[in-house]
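In: Structural data only, the sequence is not supplied:
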């Protein structure tokens, strides 16, 4: 069995917000926005209320919510571990945390060479 580092993780603050949103709205999902309305914010939706593209990549799960990214964004971010955090501010226009006084924020770190090789061996990049 090949092990590899997770491609997306969440801070404790993000996990706590995800739990609150899940309690209020039910099962959730995330999509890493790449674009127009909300910049490059991680967007949180009720599971099934965001239509995924045929080639969107499922990076993993955070707080029991699947996390997807578009192929173009994946090509850009594949060398990094995405770290979903929470900061003060207004949430994305269509994201469930809008109105909470906080928003999800994308942080990242480059994978070490051995981590990236493990991801390649697992067919994840």
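Out: Looks like it arrived, so ask away. Computed from a prediction, not measured in an experiment: that's the story for all the values here. Numbering: from 1, shown residues only.
In: contacts and neighbour counts: CA atoms only from here.
Out: Fine.
In: Which positions in the top helix by length along the chain come out as buried?
Out: Identified as the longest helix of the chain according to DSSP state H is helix 12-25. Going by neighbour count (16 or more other CA atoms under 10 Å), the buried part of helix 12-25 is 14-15, 17-19, 21-22.
In: For the residues you listed, give me CSV that also has distance to residue 32.
Out: As requested, the buried residues of helix 12-25 are exported to CSV (distance: CA to CA, whole Å):
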residue, distance to residue 32
14, 15
15, 16
17, 17
18, 15
19, 19
21, 17
22, 18
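In: Which element, helix or strand, includes the residue most central in space within the chain?
Out: Closest residue to the average C-alpha location of the chain: residue 67 at 4.6 Å, with CA atoms, centre = their mean. Here residue 67 sits within strand 65-69, counting by DSSP states H and E.
In: ok now that strand, how far from the chain's centre?
Out: Taking CA atoms, centre = their mean, to the nearest Å, one finds strand 65-69 lying 5 Å from the centre of the chain it belongs to.
In: repeat for stretch 92-103
Out: Chain-centre distance of stretch 92-103: 15 Å, with CA atoms, centre = their mean.
In: so how far is the first residue of that stretch from its last?
Out: One end of stretch 92-103 sits 7 Å from the other (CA to CA, to the nearest Å).
In: Buried residues in it, which are they?
Out: Result for stretch 92-103 [16+ other CA under 10 Å]: buried residues 92, 95-98, 102-103.
In: List just the nearest of these to residue 28.
Out: Residue 28 lies nearest to residue 96 out of the buried residues of stretch 92-103, by CA to CA, at 9.3 Å.
In: here's the one I want to compare it with:
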């Protein structure tokens, strides 16, 4: 059976920033914003500070931090791997990296047909 692809990954730069934020704030979590207030940036919070709803989907973990997305947004993006990166700038006002001069950014990779079949067979989409 083929390996199930990750639905969310992070670049080395994002993993470095995640490690720095965990060292400063303890356990953290991510929520993929749906466009309200902060655009479509991934939001980073101290773990437990953002309330996860029953309709939210856990896509996976990056750097040991859980990563969630709303069910409606998951339905739209389920054929796409989210790749979390970092870029210079000031992040979303509510996100932990906001004041540090860097911001998380979501890039994407559309899954191949084979990856889609593997994800379906694994019950992930």
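Out: It's in. What you are looking at is a predicted structure, and each value in this text was computed from that prediction instead of being measured.
In: ok so, going back, which residues outside the longest helix of structure 1 are in contact with it?
Out: Helix 12-25 of structure 1 has contacts (CA atoms under 8 Å, 6 or more residues apart in numbering) with 28, 46, 62-63, 84-86, 96-97, 104.
In: Can you tell me which of those residues end up in strands?
Out: Among the contacts of helix 12-25 of structure 1, the ones falling in strands (DSSP state E) are 28, 46, 62, 84-86, 104.
In: picking that back up, let me have the contacts of helix 12-25 of structure 1 in CSV, extended by distance to residue 6 of structure 1.
Out: Below are these laid out as CSV (distance: CA to CA, whole Å):
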residue, distance to residue 6 of structure 1
28, 19
46, 23
62, 10
63, 13
84, 12
85, 15
86, 19
96, 24
97, 24
104, 19
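In: Nearest to residue 38 of structure 1 among those?
Out: In terms of CA to CA, no member of these lies closer to residue 38 of structure 1 than residue 104, at 11.2 Å.
In: Count the neighbours of the closest one for me.
Out: By the criterion of other CA atoms under 10 Å, residue 104 of structure 1 has 27 neighbours.
In: Now it. Nearest residue, chain neighbours left out?
Out: residue 86 (4.6 Å; CA to CA, 6 or more residues apart in numbering).
In: can you check residue 7 of structure 2 too?
Out: Nearest non-adjacent residue to residue 7 of structure 2 (CA to CA, 6+ apart): residue 81, at 4.7 Å.
In: Looking for the alignment partner of residue 42 of structure 1 in structure 2.
Out: In structure 2, residue 42 of structure 1 lines up with residue 42, judged by TM-score structural alignment.
In: neighbours around the closest residue in space to its match that isn't next to it in sequence, how many?
Out: Distances taken as CA to CA, 6+ apart place residue 32 nearest to residue 42 of structure 2, at 4.3 Å, with adjacent residues excluded. Residues near residue 32 of structure 2, counting by other CA under 10 Å, number 22.
In: List buried residues within the ones in strands among the contacts of helix 12-25 of structure 1.
Out: 28, 46, 62, 84-86, 104.
In: In CSV, list the residues you listed along with distance to residue 125 of structure 1.
Out: Below are these laid out as CSV (distance: CA to CA, whole Å):
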residue, distance to residue 125 of structure 1
28, 25
46, 27
62, 19
84, 20
85, 23
86, 27
104, 25
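In: Go through stretch 40-60 of structure 1 and flag the buried ones.
Out: Judged by neighbour count (16+ other CA under 10 Å), stretch 40-60 of structure 1 contains these buried residues: 40-47, 56-59.
In: Sort out for me which of those are in strands.
Out: 42-46, 57-59.
In: Output those as TSV; include the columns distance to residue 108 of structure 1.
Out: As requested, those are exported to TSV (distance: CA to CA, whole Å):
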residue	distance to residue 108 of structure 1
42	12
43	16
44	18
45	21
46	24
57	17
58	17
59	14
